[in-house]
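Colleague: The following block contains a protein sequence and its predicted model.
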Amino acid sequence: MLTREEYDEAYVLRSEGWSVSAIARHLCRDRKTVRSYLEGRRKPGVRLSPEDSLQRYVPYCRQRLSDAVHLPARDLFDEIVELGYTGGYSTLTRALRKHRLRPLCPLCCRNLSVAAQTRDQQGNEHVYFTILRLLAPPPHWGWGTCAYLTVARLSSSSRWRAVLVESDDFPYVVEAIHETLRRLGGTGSAWSLDPSMAAGAGKADRVMRDFVRVADYYDVTLEIDSPTSKQTSQLSGEDLRQIMRAWRTISSTCPLPTAQDRFDQLTARLDVRRTPMPSRREANEQTRLLPLPDSAYPAQIRVMRSVTPRGLVPFRGNTYAVPSDLAGTTVEVRWRIGESHVSIATAGGALITRHALAPPGARRTVTGSREPITPDRRTRPSPRPHPVPCRGGGYLPPSPAALAEAQRLRSKDPTGTQHWPNPQARVCVSDGAPEGSSWSDRSPDQEREREDERAGDRQTAAQTAG
C-alpha cells in the first residue's frame, strides 16, 4: 500500500519522466504496486483485503454453484485460478460462507421442505395448549360429572379455538389438539403445553414420550411450561369469563354438536371484536400457519362400557349393538383416531364385533356388522415423510452460462489487460504491446522502459547477492 505522501512523490517523479522501475526502487516498493497506483486502479492510503481480489470472480462462483450445488470448493478454486485468481484457497472458502454463494440443495436439506420454507417465511409461531375442567355436563352425554375443554391459542394474534372432550387422557387430548388446529387453519412451528395436560393423564414420563412422538408426527417442536414460570398458555381473564358464560347457557337437554357450535361461534365473535376492520387483513397475513397432515395422529381410545339389557353399548352419544346374551357384562370399546369403524371386545381382549362409526352425539343405534372382523394390531405411526437426500456430489462441467462468465473474465485480467494462454504473449501484452505483437513491434519508448526495468532487476539481484 502506498501512503498519500508516497503517491504524490511517485506522481511527480512519473511526470518528470522516471520509469516505473526507477520509482519503485526509489520508494522501496514493488513495481506492480507502483504501476497500479499510477494507473488509478488503487486509491492511496486504502489497503486491499484478501477478499477484494475475489470480487470480480464472485459472479462466476455464484453461477457455477447454482448449476452444481455440490461442486467441491477445491475444483472451484482450480477453475478460478486458471481464470487469473491469485488469492488463497482459504480466502475462497471464507468468501463462500460469508456471502452465501453456495445455495442449499432442496433435496438433501430438510430445512427446505415445504413446511420448513413456510416456517422460515412466517417466523416462530407458537401455539399454546391448555385444558379447562367444566362441571356438570348434560347427563345424556354420558361424560360423568365433568367435561373438558381443550383450548389452542396463537402467540401472535391471540386467536384461540376450543373443543369439548369427555376426558383428559392422552388419546382424547391428541384428538382435541388436531380438531383445534383444524379450526385454526394450521399449526405453528412450536407447541407449548400446559403442565396439567401431561399430569392429568397419569404417568407423566410415558405421556411425555407420547407427546414427543405426536410433535414429530406434526413436524413441530414441543415445549412444556414450567409450573413455577408464568403461565403463558393461560387465557386472559376476559376470555375465561366468556367461556364460563357460554357454558352456563348450555341446558341439560342440549346436544353435544350444538354445544360445540356455541363455542365455535364464541371464538368467531371474539376474533371480530379483538381485531379492528382496517388491520384484520394484516393480522390474517401475519398469522399464516403450517399445513396439517392429511389425518390426525392415530392414537387409540379404549373405554370400558356396560352392555344395556337390550344388548346395546353406548359410545360418544350413539349406541352399538352386540349379541343379546352379553347384556349386563362389561366390554371394551376401541377406536383409533381417524378410522371409520369402532371395535367392541370383551374385557379379556377377545374381539366381538365391529361397526361403522356414527357421528358423535347423533343419538343413533348402529346394528349389524358390515366390517370383517380381524384382530386389531397396535401399530406405531410413522412421522411425516421428508425429501430423499440427493446424491449429486462430484464434479460437473461448467454450464453455458458459466462458460460465458468465464469468457468475460478471460477478456481482461484484474489489471485491465488481456489474458493469453501463452505466458510470453501475456507478458508482452501486459507491458503495453498491442494485441498479437512481438518484442520487436514495440515502440522505442517502450523498449527503453523495458530495458530500464531489466537493468533495475539485475542491479537489485546483484545487491541482494552481494
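Modeller: Here it is on my side, so go on.
Colleague: contacts, neighbours, all on C-alpha from now
Modeller: OK.
Colleague: Buried ones in the helix or strand where D216 lies, by neighbour count?
Modeller: D216 is part of helix 204-218, with elements assigned from DSSP states H and E. Within helix 204-218, the residues that count as buried by 16 or more other CA atoms under 10 Å are 207-208, 210-211, 213-215, 217-218.
Colleague: for that helix, packing partners?
Modeller: helix 195-199, strand 221-224 (3 or more CA pairs under 8 Å, 6 or more residues apart in numbering; DSSP states H and E).
Colleague: rewinding a little: what's the farthest-apart pair in the buried residues of helix 204-218?
Modeller: V207 and Y218 (16.7 Å; CA to CA).
Colleague: show me where the stretch 101-250 of the chain has strands.
Modeller: 126-135, 146-154, 160-165, 190-193, 221-224 (DSSP state E, counting those that start in this stretch).
Colleague: Show me what the longest one is in contact with.
Modeller: It stands for strand 126-135. With CA atoms under 8 Å, 6 or more residues apart in numbering as the test, strand 126-135 has contacts from 145-156, 168, 177, 187-194, 196-197, 232-234, 247.
Colleague: Let's see that with 7 Å instead.
Modeller: 145-155, 188-194, 197, 233-234 (CA atoms under 7 Å, 6 or more residues apart in numbering).
Colleague: same question, the second one
Modeller: Contacts of strand 146-154 from elsewhere in the structure, counted by CA under 7 Å, 6+ apart, are 126-137, 159-168, 176, 180.
Colleague: A further structure is provided below for comparison with the first:
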Amino acid sequence: MWASTLFDEVVELGYAGGYSTFTRALRRYKARPHCEPCRASSGRDVAIIAHPPGEEIQFDWVELPDPPAEWGVGANAHLLVGALAHSGRWRAVLAEAETFPHLVQAIDAVLRRLGGTTRRWRFDRMATVCHPPTGRILPAFAAVAKYYGAGVDICPPRRGNRKGVVEKANHSAAQRWWRTVPDGISIEASQNGVDKLAV
C-alpha cells in the first residue's frame, strides 16, 4: 500500500501531523517491507519527453481483479484512464467491457470529466483502436477521433515509457482506490470514489 493511501486513512482517523512527518516515521520504524523492483529501477536513465499544454491525452485500460459479483462484469472490472500528458491531471471511468462501444462511451465520459479534449490522443496497440501488428488506425475509430476533432497516435512496440503519464495514473487508481473498494459496493459508488481520488 502506498504511504499516501495509508496517510489518507490515518488523517480520517484523527492524525494531525504532516505527510513528511508520517513518512519519516514509517522509515524510522521500518514499517515498509523492502521492494526489490523499486530498488532495481532507481538510478536508471530516463528520457524526458516534451508535452506541450493541450497537445496530448494518454488513454489506457486497467483491468482490476475480483470486482464485486453484483457488478456482473466477470473476473475483472474495466477502468479507462485518460491523463493529460502536460499536467498529469487524470480522470477514469468504469466500463462494463473493453469492446468498441464501451471504449467510445468511456472516452466521452473521461473527456467530459477533463473538461474537453486535446489535439492528440495516444493509445497503446489495443485492438479496438488499431490493427495491433501494424499500428494502423481502424476506420471506425478514426471516425470517432474525427468527430471529437482529435488526431490519434499509437505507441511504438515496446515503448511503455511513451505513455508514462497514464501508467502513473493507472498505478495511482489501482493502489490508492481499487485496494480500498469494499465488497458489496455499487458501481455508482465506486465511480464516485475514483472521481474523488482523481480530483
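Modeller: Sure thing, it's come through. Note that the coordinates shown come from a computational prediction; the quantities given were computed from them, not determined experimentally.
Colleague: In the second structure, what stretch matches stretch 444-451 of the first structure?
Modeller: Stretch 444-451 of the first structure corresponds to no residues in the second structure, going by TM-score structural alignment.
Colleague: buried stuff in that stretch?
Modeller: 449-450.
Colleague: again with stretch 12-25 of the first structure
Modeller: Counting neighbours by 16+ other CA under 10 Å, stretch 12-25 of the first structure gives 13, 19-24 as buried.
Colleague: looking at the second structure, where would I find the counterpart of it?
Modeller: Counting by TM-score structural alignment, stretch 12-25 of the first structure has no counterpart in the second structure.
Colleague: what does that stretch rub up against?
Modeller: By CA under 7 Å, 6+ apart, stretch 12-25 of the first structure touches 10, 30-31, 34-35, 449, 453, 456.
Colleague: returning to what we had before: only the buried subset of the contacts of strand 126-135 of the first structure, as a PyMOL command please.
Modeller: Isolation of the buried members of these (16+ other CA under 10 Å) is achieved in PyMOL through the command below:
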select buried, resi 147+148+149+150+151+152+153+154+155+188+189+190+191+192+193+194+197+233+234
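Colleague: Mean deviation, the longest helix anywhere in the second structure versus the first structure?
Modeller: The longest helix of the second structure (DSSP state H) is helix 100-114. Compared with the first structure after the fit, helix 100-114 of the second structure shows a mean deviation of 0.5 Å (mean CA distance after the TM-score superposition for the first structure).
Colleague: So which bit of the first structure is that helix matched to?
Modeller: Under TM-score structural alignment, the match for helix 100-114 of the second structure is residues 170-184.
Colleague: who are the neighbours in contact with P53 of the second structure?
Modeller: H86.
Colleague: Kindly recompute the last result at 8 Å.
Modeller: By CA under 8 Å, 6+ apart, P53 of the second structure lies in contact with 85-87.
Colleague: Ok, G116 of the second structure next?
Modeller: Counting by CA under 8 Å, 6+ apart, G116 of the second structure touches no other residue.
Colleague: Pull up the gap between it and E56 of the second structure, please.
Modeller: 12 Å (CA to CA, to the nearest Å).
Colleague: repeat for H171 of the second structure
Modeller: 19 Å.
Colleague: quick one: which of the two has more around it?
Modeller: Remark: of H171 of the second structure and E56, E56 carries more neighbours, 23 against 13, as counted by other CA atoms under 10 Å.
Colleague: Alright, I will stop here.
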